[in-house]
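**Student:** Okay, structure incoming, though there's no sequence with it:
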């Protein structure tokens, strides 16, 4: 296990020299801005569109003798390991004392999307996903307040943590989790804003960062293998986007109410299925999703496959193929598909008063997100994965339990003395 983990890290280190467009155009400029404006004191300025917990980590890098590119990727790799650890713990609840937990953790570490997301792309998706899967683990251990803290940490790093919120609704409706434990989520998010507030950042800007992100893109799909790939390129995004959001909300609400009305006794298997279904269904139905937004689904479908291998072994394969082939269009873009100049327009240094108004990315990539035959095939693969997860979850909730039956509390091998 240690040797394979070291190999997974080595694979990522080999990719460290690659500079993606997102790194050169955004993350590197944030690092340079923080470094040029006094480290943590730079957080009072509006220079990035990420929430401040990730910027804290970047600010910490500026005080260390570590190159920016390597430091950014090391942060993501560390959370890759944390993600694999929680995958191990969740699967160990189902298969204590067997080889399955180790295998699940290694599979996640070697998933092409997980490895390239951190080692090559330098993205931060492993951060919110590690805390999200950790939240699922503590839910299964019936530790609701700790789970709420982990879900809050996940949301503090990225908005995509909301893909797990339908699970929280189900947990509250079925009384598996007290609703008061949900207060830990906004509490953690607000608590993590305090250092930025002390540095001089206005509270309004800190609270509105996710609202600004939601209005940042107008395209129906940003290279995500979602349902919007089946629409024609001429589809009116301004009309379809609000409809897509409303339909997604109704579908999620209907599924949650269906669980509540079924009055089925919630089990560990059901919780894992709801988490995985939610993580793959929401980015498939929501508009303006990036290709990376299936990251949490890639991990949770692996866990679900270890919980119900005969019925779900093919789902993580489909999700991985669809996601990774979409990744390649961004990691290795065709000539002319990406802007050649720095999108900040200021040689990596956005003005202290905020982000620059012009958006050359939208102008130069207007046709980059148009549906193609390739992405319709990837979306079809993802659709099969979504249907499989929904149908399996539905069947599991329809199973009959003997009167008075009660699930044995889950305990992993590490908790047994």
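**Tutor:** Arrived safely. Every value quoted in this text rests on a predicted model; they were computed, and no experiment measured them.

**Student:** only C-alpha atoms for contact and neighbour calcs from this point on.
**Tutor:** Fine.

**Student:** ranges for the helices of the stretch 251-400 of the chain?
**Tutor:** 268-285, 295-307, 309-312, 314-331, 360-364, 373-398 (DSSP state H, counting those that start in this stretch).

**Student:** The last one - contacts with which helices or strands?
**Tutor:** Think helix 373-398. helix 237-262, helix 268-285, helix 309-312, helix 314-331 (3 or more C-alpha pairs under 8 Å, 6 or more residues apart in numbering; DSSP states H and E).

**Student:** Put this next to the first one:
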């Protein structure tokens, strides 16, 4: 019987093929979030026409990294045989990123647990509704962004801090939310206290940034990237932008974040809570004193910022799903796997309601039962995550010399 048992590699290939087929079927079933698809289509065409002049000829608020992907999409869509599949092609990079992240999960879980565990975790991610609703139905690119973050943190755990800095920088230059995760690299550099690591990370980050930014910087200098980020951050000055978080719970969805809540404005409260979140993640990292806590710290960062900061969108919690899975792989506490399930549920419903019921959620008048329940659940999940990871840091294994 054992000889007839399928090899794990074959099972993994079958799972990946099934996951791909599911996503293709979902991708062509609906257009997705029409405004996002329309923007990606237009940006792809503009990038394909003249990549270097992209920001002169478009109103894009995206940092430059994903514009390279849109450039390739635009070139593909220029072929008449491909153009009928425009929506699928636009969604394809995120779909492939889903599969790559699942494969990543399998590889790392197989290394620290078993190949069977790797298969189960890869399947969990592949067929997680919160994952494929984002890429295959909505048509957003959070999966691509998440893959960059996962690669960055994994390389950090492998002591490859120069390469880790490359991926952290790439993530920041894809979405401003990448800044949320930069403290994790800082935590490790402070922990090791090695000047060589610090210099390697700095040089790698600078070179990566220049390579990505320079093609768009002809005749405009380098300050344009700062202006782009500043404009993107200021574009939605609201306590919550359809994010089911603390401010959603308080009824502040699409409420201007300059308004006062108790002593301070919503915006200032958000900044204060970002700082406190980062300090708590750092405390966990100090107490854990191990690279094993890198994924847990990254998970705390995104859960804390999404739940407590202003100007959050509905999809910003998405990376927490994969990060919680990796945190479980490294720290081996079942509570982290349940956290992955919890953020999957809240992320799915937040995305689902905005994708299919936008007209009822877009402003504070849409504040209703489900917004309250899911927002409260996200607050409770954050508290549980903080307690769980802090407990694990206090009770770390003293004999773990690998990290």
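**Tutor:** Right, received. Where do you want to start? Everything quoted here is computed from the prediction, not taken from an experiment.

**Student:** Using a markdown table, lay out the helices and strands packed on helix 373-398 of structure 1 together with mean neighbour count and distance to residue 370 of structure 1.
**Tutor:** Listed next are these as a markdown table, based on neighbours: other C-alpha atoms under 10 Å; distance: least, C-alpha to C-alpha, whole Å:
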| stretch | mean neighbour count | distance to residue 370 of structure 1 |
| --- | --- | --- |
| helix 237-262 | 15 | 11 |
| helix 268-285 | 25 | 16 |
| helix 309-312 | 14 | 31 |
| helix 314-331 | 20 | 13 |
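
**Student:** now those in TSV, with distance to residue 292 of structure 1?
**Tutor:** Putting those into TSV (distance: least, C-alpha to C-alpha, whole Å) gives the following:
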stretch	distance to residue 292 of structure 1
helix 237-262	19
helix 268-285	10
helix 309-312	22
helix 314-331	7
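
**Student:** Of all those helices, which one comes closest to residue 21 of structure 1?
**Tutor:** helix 314-331 (8.0 Å; C-alpha to C-alpha).

**Student:** which residues of structure 2 does that closest one align to?
**Tutor:** Counting by TM-score structural alignment, helix 314-331 of structure 1 pairs with residues 338-355 of structure 2.

**Student:** that older thread, of all the helices of the stretch 251-400 of structure 1, which one is nearest residue 128 of structure 1?
**Tutor:** helix 295-307 (8.7 Å).

**Student:** Show me what counts as buried in the closest one.
**Tutor:** 295-307 (16 or more other C-alpha atoms under 10 Å).

**Student:** What helices and strands are in contact with it?
**Tutor:** Helices and strands touching helix 295-307 of structure 1, by 3+ C-alpha pairs under 8 Å, 6+ apart, are helix 68-94, helix 100-110, helix 125-140, helix 268-285, helix 309-312, helix 314-331.

**Student:** ok, 10 Å please
**Tutor:** helix 68-94, helix 100-110, helix 112-119, helix 125-140, helix 268-285, helix 309-312, helix 314-331, helix 373-398 (3 or more C-alpha pairs under 10 Å, 6 or more residues apart in numbering; DSSP states H and E).

**Student:** Provide the aligned range in structure 2 for the last one.
**Tutor:** The counterpart of helix 373-398 of structure 1 in structure 2, using TM-score structural alignment, spans residues 369-394.

**Student:** distance from the matching stretch to structure 1 after superposition?
**Tutor:** Aligned to structure 1 and superposed, stretch 369-394 of structure 2 gives a mean residue distance of 1.4 Å (mean C-alpha distance after the TM-score superposition for structure 1).

**Student:** Centre of the chain to that stretch, how far?
**Tutor:** Put simply, stretch 369-394 of structure 2 sits 18 Å off its chain's centre (C-alpha atoms, centre = their mean, to the nearest Å).

**Student:** now do stretch 297-310 of structure 2
**Tutor:** For stretch 297-310 of structure 2, the distance to the chain centre is 11 Å (C-alpha atoms, centre = their mean).

**Student:** ok, back up a step: got a markdown table for the helices and strands packed on helix 295-307 of structure 1, with distance to residue 47 of structure 1 too?
**Tutor:** What follows is those, written out as a markdown table (distance: least, C-alpha to C-alpha, whole Å):
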| stretch | distance to residue 47 of structure 1 |
| --- | --- |
| helix 68-94 | 17 |
| helix 100-110 | 32 |
| helix 112-119 | 23 |
| helix 125-140 | 20 |
| helix 268-285 | 27 |
| helix 309-312 | 43 |
| helix 314-331 | 24 |
| helix 373-398 | 33 |
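
**Student:** what's the closest of those helices to residue 166 of structure 1?
**Tutor:** Nearest of those (C-alpha to C-alpha): helix 268-285, 6.4 Å.

**Student:** Give me the angle between the closest one and helix 237-262.
**Tutor:** With axes from the mean of the first three to the mean of the last three C-alpha atoms, to 10 degrees as the basis, helix 268-285 of structure 1 and helix 237-262 are set at 160 degrees to each other.

**Student:** okay, stretch 147-165 of structure 2 sits on what stretch of structure 1?
**Tutor:** Against structure 1, stretch 147-165 of structure 2 falls on residues 130-148 (TM-score structural alignment).
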